[in-house]
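[1] What follows is a protein structure lacking sequence information:
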């Protein structure tokens, strides 16, 4: 859910300079040539998934809508462009009145996608659509990469809760976006208060090793924390000796102790030992939380361990080795005046070709409702796929119509992933779970 939806005050700056210079120099030249007002269709898609990934996850759609709404060239921005001689006065005058008045369609947030899927379609004049390229790609590439990593981790966790804890491992603003994307991909909580404030994501956190080291003894630290936060708190037990800490934790908090956290060592071995010790001490309901540089593979290796939840940081906010999805934003159709749209496409060598035409997308399923193919076309939609189309309206005539609570994207992703073949959730390297069929 956006800040506006939560009713929270926040200063939203212009997003107009989240762009590359050549977007504006293209605009200037197009205004001069008279082509700037040609009706145009741009699409965001990826030619391939990151190596080894079976599916992608659409995330960042809500942030894209916010960015489009706030794409305004106010006085300080125009003064900067003038001072740096980025564009001429005629272009500055055009930018001063910029408002996106076109239409945007896209895969709903949380949906899965595959190579060639038209994840976002932007329709308007060339001038108003081309300037959105950089900010759209910046958001979609980052957020979708994080969400895909989060989804794989959620699969590996097998239903056990996941906590996002990566704020200290990335840029402070990227951390907030990463927390949001992780929530879309399957995480339930975050340590990041800014993410909680801006998006309503539940926040968690108790103490670090510094709190234990601050006190004269570990028992003093545990006592202070329990007295302040209650018996349901989570005590960090690996500052010194784990077994000694667990015994002290239960003695101080009693069997009502909420959880213990293990942040180092052989997590598999320690989880078993700690579970046995907790049970022997009568704390059968005390949960075990593990952290310590986890990724989807480490989480999967703990599937048989008595672990109740996982905290993930570095690997999550860096996309678990794939910090971008390599999405591109390409002009696929254009028209002059009232003429019909003409498909256009890049035809260069080296795997960077694209398919022209304004596209629709649908997902074909078998008799059991399991997806078997991603179908992308630019002609008429086959009758059997009309009700299986994936793109939904996000902006109509410049007005946002597709904003929704973040929880809806979270639930949608769980449902979309469940509709894929079982091979989609394998962590081993492989081809995309669905083939993409291009039709005209």
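    Noted; the coordinates are in hand. Note that the coordinates shown come from a computational prediction; the quantities given were computed from them, not determined experimentally.
[2] switch to C-alpha atoms for all contacts and neighbour counts from now on
    OK.
[3] dump the residue contacts of the residue lying closest to residue 166 once chain neighbours are set aside.
    Once flanking residues are discounted, residue 166 sits nearest to residue 313: 3.6 Å by Cα to Cα, 6 or more residues apart in numbering. Counting by Cα atoms under 8 Å, 6 or more residues apart in numbering, residue 313 makes contact with 164-167, 169, 293-294.
[4] Please repeat the previous calculation with a cut-off of 7 Å.
    Going by Cα atoms under 7 Å, 6 or more residues apart in numbering, residue 313 touches 164-166, 293.
[5] Over to residue 169?
    Per Cα under 7 Å, 6+ apart, neighbours of residue 169: residue 314.
[6] Distance of the residue nearest to residue 303 when sequence neighbours are not counted relative to residue 274?
    Computed as Cα to Cα, 6+ apart, the closest residue to residue 303 that is not its neighbour in sequence is residue 157, at 6.9 Å. Residue 157 sits 19 Å away from residue 274, going by Cα to Cα, to the nearest Å.
[7] So for those two, which residue has more residues nearby?
    Taking neighbours as other Cα atoms under 10 Å, residue 157 and residue 274 compare with residue 157 leading, 24 against 21.
[8] ok, now which ones touch the residue lying closest to residue 144 once chain neighbours are set aside?
    Of all residues not flanking residue 144 in the chain, residue 59 sits nearest, at 4.6 Å (Cα to Cα, 6+ apart). Applying Cα under 7 Å, 6+ apart to residue 59 gives the contacts 109-110, 140, 143-144, 147, 181, 184.
[9] what's the longest helix in the protein?
    Ranked by residue count and defined by DSSP state H, the top helix of the chain is helix 133-157.
[10] so where do the helices sit in the stretch 301-440 of the chain?
    When assigned using DSSP state H, counting those that start in this stretch, the helices of the stretch 301-440 of the chain occupy the ranges 314-317, 406-418.
[11] let's bring in a second model and compare:
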């Protein structure tokens, strides 16, 4: 089980180099200028959702908390920076004692978000906040993209189980993060053992085509698998002829055969044919699992078929065409000193080309209609209207440098199901369209 989920320390290496060099050179320049300690507020948000998406999914918050906690410049990291002349001596001395001691607020993991939503707010000195920019964005952009794709696939699956099986289609470390994000978005299991070990996600898997090809014939392969794993196993039936393979599978495993998997061909046609054949053979409880380059549209097209579960790989771990959420991390307010009582001044980027930002530390609330369905994302910098006070979305995640909001992954997964259920029905459409909720600034 994930030790973070139990509130225990996570034994992982330093995350301090998961950053861009200019974060450190900005700290060096700010230290020299005497501005590094100015109290500052940074916010994470996206200006727009990926094209065609109706909502986003916040994923990776737990991993962000781990990364912040382990953002330490140990001797190995300092030696690397010293050897390469990345920053000067005084800056190295400052980094040696670095611990994030500020506050972080954010959307609880699994919540949905919309354009402009400040899904995470980092408060501390300028130097503290700017150092965390890249690692926070890299985690949230990747995990939220995968979770959004997973959520759409879960909607398309209509309650049928989804298996994450994309480890071989991405970087080995990204595969573990993608499996976690997919679980947040609604997948029920993974083929990746590292993800199962790290995050206690249920793992599944039986055999590939190579196992069938290893044996002299399909019957011998099925017999070997059933002898090892039992009759409740899943037999892969499309290495040669599907009809013959299904017949052989039931002869070998009996009518209590757990499942058959189809990995190629016309899945809609084959699923109907295989279901009829299994029923005719008396294997009425044998499930049908389909794989083969599925995405949310392919899953939706199989909604009327007798498919019991889907295995998804490439399209899931690459965000189904949108591998990033284009989240940004912007300084939105700063004081003239480190004094906690010093007033914060709103600051904002005013460049052209749609890349401007809104200054000021913000609150965000979701306004609901009379039926409890979301109707708008409301963002403001002043007092919170009384009618929205109970609908604020951000929660404290880190206080005075201490993580205070770790939670089990199953709780995150349940939260997403509940958050999605409060969206208008239009959010469930797979057709291209604008964000389901408008963003209102007050």
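    Okay, I see it. Because the structure is predicted, anything quoted here is derived from the model rather than measured.
[12] hmm, back to that, for the longest helix of structure 1, which helices and strands make contact with it?
    Secondary-structure packing of helix 133-157 of structure 1 (3 or more Cα pairs under 7 Å, 6 or more residues apart in numbering; DSSP states H and E): strand 56-57, helix 172-185, helix 296-301, helix 314-317, strand 327-335.
[13] in it, what counts as buried?
    By 16 or more other Cα atoms under 10 Å, the buried positions in helix 133-157 of structure 1 come out as 133-157.
[14] After superposing, tell me the mean distance of it to structure 2.
    Mean deviation of helix 133-157 of structure 1 relative to structure 2 after superposition (mean Cα distance after the TM-score superposition for structure 1): 0.2 Å.
[15] gap between that helix and the chain center?
    Its chain's C-alpha centre and that of helix 133-157 of structure 1 lie 4 Å apart, by Cα atoms, centre = their mean, to the nearest Å.
[16] now do stretch 326-343 of structure 2
    Offset of stretch 326-343 of structure 2 from its chain centre (Cα atoms, centre = their mean): 27 Å.
[17] Span of that stretch from start to end?
    Using Cα to Cα, one end of stretch 326-343 of structure 2 lies 31 Å from the other.
[18] do the same with stretch 177-197 of structure 2
    For stretch 177-197 of structure 2, the separation between the terminal residues is 12 Å (Cα to Cα).
[19] how about residue 324 of structure 1, what does it touch?
    Contacts of residue 324 of structure 1 by Cα under 7 Å, 6+ apart are 141-142, 145.
[20] If I align to structure 2, which of these are still contacts?
    Retained in structure 2: 141-142, 145, out of the contacts of residue 324 of structure 1 (criterion both residues aligned by TM-score structural alignment, their matches' Cα atoms under 7 Å).
[21] Next one: residue 246 of structure 1 from residue 57 of structure 1, what distance?
    40 Å.
[22] Between those two, which has more neighbouring residues?
    residue 57 (30 against 22).
[23] how close does residue 59 of structure 1 get to residue 286 of structure 1?
    Residue 59 of structure 1 sits at a distance of 35 Å from residue 286 of structure 1 (criterion: Cα to Cα).
[24] Map residue 87 of structure 1 onto structure 2.
    Matched by TM-score structural alignment, residue 87 of structure 1 corresponds to residue 87 in structure 2.
[25] Can you get me a residue count around that match?
    21.
[26] hang on, it packs against residue 27?
    No - contact criterion Cα atoms under 7 Å: residue 87 of structure 2 and residue 27 do not qualify, at 9.1 Å.
[27] ok, and what's touching stretch 41-53 of structure 1?
    Residues from elsewhere that reach stretch 41-53 of structure 1 (Cα under 7 Å, 6+ apart): 56, 114-124, 322, 325-334, 358, 429-432.
[28] List the buried residues for it?
    Within stretch 41-53 of structure 1, judged by 16+ other Cα under 10 Å, the buried ones are 41-50, 53.
[29] Over to stretch 60-77 of structure 1?
    Applying 16+ other Cα under 10 Å to stretch 60-77 of structure 1 flags 60-73, 77 as buried.
[30] Stretch 1-9 of structure 1 too?
    1-3.
[31] go on, stretch 231-250 of structure 2?
    Quick answer for stretch 231-250 of structure 2 (16+ other Cα under 10 Å): 231-239, 242-243, 245-246, 248-250.
[32] Quote the end-to-end distance of it.
    9 Å.
[33] Kind regards, and thank you for your time.
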